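Engineer: The sequence isn't on hand, but the structure is:
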């Protein structure tokens, strides 16, 4: 598969959201181990203390991510829930393996457009992840990830699972 795009939705009820997406053919959804998030990630220049439940699955060639905050700590997810409620949170465009140099160039591009970093972290085994605040200009955040070949292959495995999915076991 060529590069794909991820669209993330922030919700309050994780199971309900998965059920709604699977009803229209998305899935299966693979829950992300959020214990892998580094403790030194930042949110608007401060240490982030939010926790959330996240799962990803495909609908066609689009990766759907569902994110449900677990605590009330300030975060990019709580920002959207507080100002607009549940719905579109962020887009991660043209996902493919990304070298450190390519990642730096993408970040420079978004910063040149006037978007500011709202959240940043380095995730072991994945690389750097940055959320740019496009909320006022675009209506959503933009996520960029320094993605290894292995991380991309793992996402492609979830895509292959989607192609052959029989509708059972929607959250894995």
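Structural biologist: That came through, no problem. All figures in this text were calculated on a predicted structure; none of them were measured in a lab.
Engineer: contacts and neighbour counts: CA atoms only from here.
Structural biologist: Noted.
Engineer: Please verify my assumption that residue 72 contacts residue 81.
Structural biologist: No: distance between residue 72 and residue 81: 10.7 Å, which falls outside the contact criterion (C-alpha atoms under 8 Å).
Engineer: more crowded one of those two?
Structural biologist: Set residue 72 next to residue 81 and count neighbours by other C-alpha atoms under 10 Å: residue 81 wins out with 19 against 12.
Engineer: show me the contacts for the more buried one.
Structural biologist: Each residue near residue 81 by C-alpha atoms under 8 Å, 6 or more residues apart in numbering is listed here: 10, 11.
Engineer: Name the helix or strand for it, please.
Structural biologist: Using DSSP states H and E, residue 81 falls within helix 76-83.
Engineer: next SSE after that helix?
Structural biologist: Where DSSP H and E defines the elements, the next helix or strand beyond helix 76-83 is strand 87-95.
Engineer: Residues in contact with the very next helix or strand once past that next one: which ones?
Structural biologist: The first helix or strand that comes after strand 87-95 along the chain, using DSSP H and E, is helix 100-112. With C-alpha under 8 Å, 6+ apart as the test, helix 100-112 has contacts from 132, 144, 145, 146.
Engineer: another structure for you, compare them:
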């Protein structure tokens, strides 16, 4: 297999039934946090293996050492790359995220290497992300997105809040 674009993993994400509960439990076990929770994240575009779909989800984002950790909760019942990997209320590690310079070109490269986009979504026009299917090889998905100002702002917010954090105010609401 040829080299696929993408830097080091910037985030590890878990699919869970309750994002706030999972974040609270992870913080108690590993000291991660604080967590920024976005509920019912709106998507202007959502494609499941290239077909129009709907994906209503809530995510909790926190810092865990050098990497961001995300807990994803699906609020809708539609089939998704999350419920494909973890059906019937199961939970577990779902994806690692990579920041790439060119999302469309990176998606093409991954697809040509046999890893289709299970999910392509945009939170606003032009601000997309993709879940590339690596389940057969790695047991999880690879999320790709470009280093937009908004995305890097979220990473900076989460990392900055973790520096010197005293464990108080664990759950903080925010929106996209």
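Structural biologist: That came in fine, so what should we check first? Everything quoted here is computed from the prediction, not taken from an experiment.
Engineer: Got a TM-score for the two of them?
Structural biologist: With the length set by TM-score structural alignment, normalised by the length of the first structure, the two chains reach a TM-score of 0.84; 165 aligned residues with a C-alpha RMSD of 2.3 Å.
Engineer: now the contacts of helix 100-112 of the first structure in TSV, with distance to residue 138 of the first structure and neighbour count?
Structural biologist: Shown next, in TSV, are the contacts of helix 100-112 of the first structure (distance: C-alpha to C-alpha, whole Å; neighbours: other C-alpha atoms under 10 Å):
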residue	distance to residue 138 of the first structure	neighbour count
132	11	23
144	15	23
145	19	26
146	22	23
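Engineer: Now tabulate these in CSV and tack on secondary structure and distance to residue 123 of the first structure.
Structural biologist: Converted to CSV, these look like this (DSSP: H, G, I helix; E, B strand; the rest coil; distance: C-alpha to C-alpha, whole Å):
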residue, secondary structure, distance to residue 123 of the first structure
132, strand, 17
144, strand, 13
145, strand, 10
146, coil, 10
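Engineer: Out of those residues, which two sit at the greatest distance?
Structural biologist: For the contacts of helix 100-112 of the first structure, the maximum inter-member distance is 14.1 Å, found between 132 and 146 (C-alpha to C-alpha).
Engineer: Quick check: residue 38 of the second structure vs residue 88 of the second structure, distance?
Structural biologist: 24 Å (C-alpha to C-alpha, to the nearest Å).
Engineer: longest helix anywhere in the second structure?
Structural biologist: Taking DSSP state H as the criterion, the second structure has its longest helix at helix 149-162.
Engineer: Quick one: residues in contact with that helix.
Structural biologist: So helix 149-162 of the second structure is contacted by 32, 33, 34, 35, 36, 61, 62, 63, 68 (C-alpha under 8 Å, 6+ apart).
Engineer: between those residues, which has the most around it?
Structural biologist: residue 33 (31 neighbours).
Engineer: hang on, that one is in a strand, isn't it?
Structural biologist: No: under the criterion used here (DSSP: H, G, I helix; E, B strand; the rest coil), residue 33 of the second structure is coil, not part of a strand.
Engineer: For the aligned residue in the first structure for it, which non-adjacent residue is spatially closest?
Structural biologist: Using TM-score structural alignment, the partner of residue 33 of the second structure in the first structure is residue 27. Closest residue to residue 27 of the first structure apart from its sequence neighbours, by C-alpha to C-alpha, 6 or more residues apart in numbering: residue 57 at 4.7 Å.
Engineer: In which helix or strand does the one you found reside?
Structural biologist: strand 52-59.
Engineer: and the next helix or strand after that strand, which stretch of the second structure?
Structural biologist: Downstream of strand 52-59 of the first structure, the first helix or strand assigned by DSSP H and E is strand 62-69. Using TM-score structural alignment, the residues of the second structure aligned to strand 62-69 of the first structure are 67-74.
Engineer: Could you report the neighbour count for the closest residue in space to residue 63 of the first structure that isn't next to it in sequence?
Structural biologist: Nearest residue to residue 63 of the first structure, sequence neighbours excluded (C-alpha to C-alpha, 6+ apart): residue 6, at 4.5 Å. For residue 6 of the first structure, the neighbour count with other C-alpha under 10 Å is 20.
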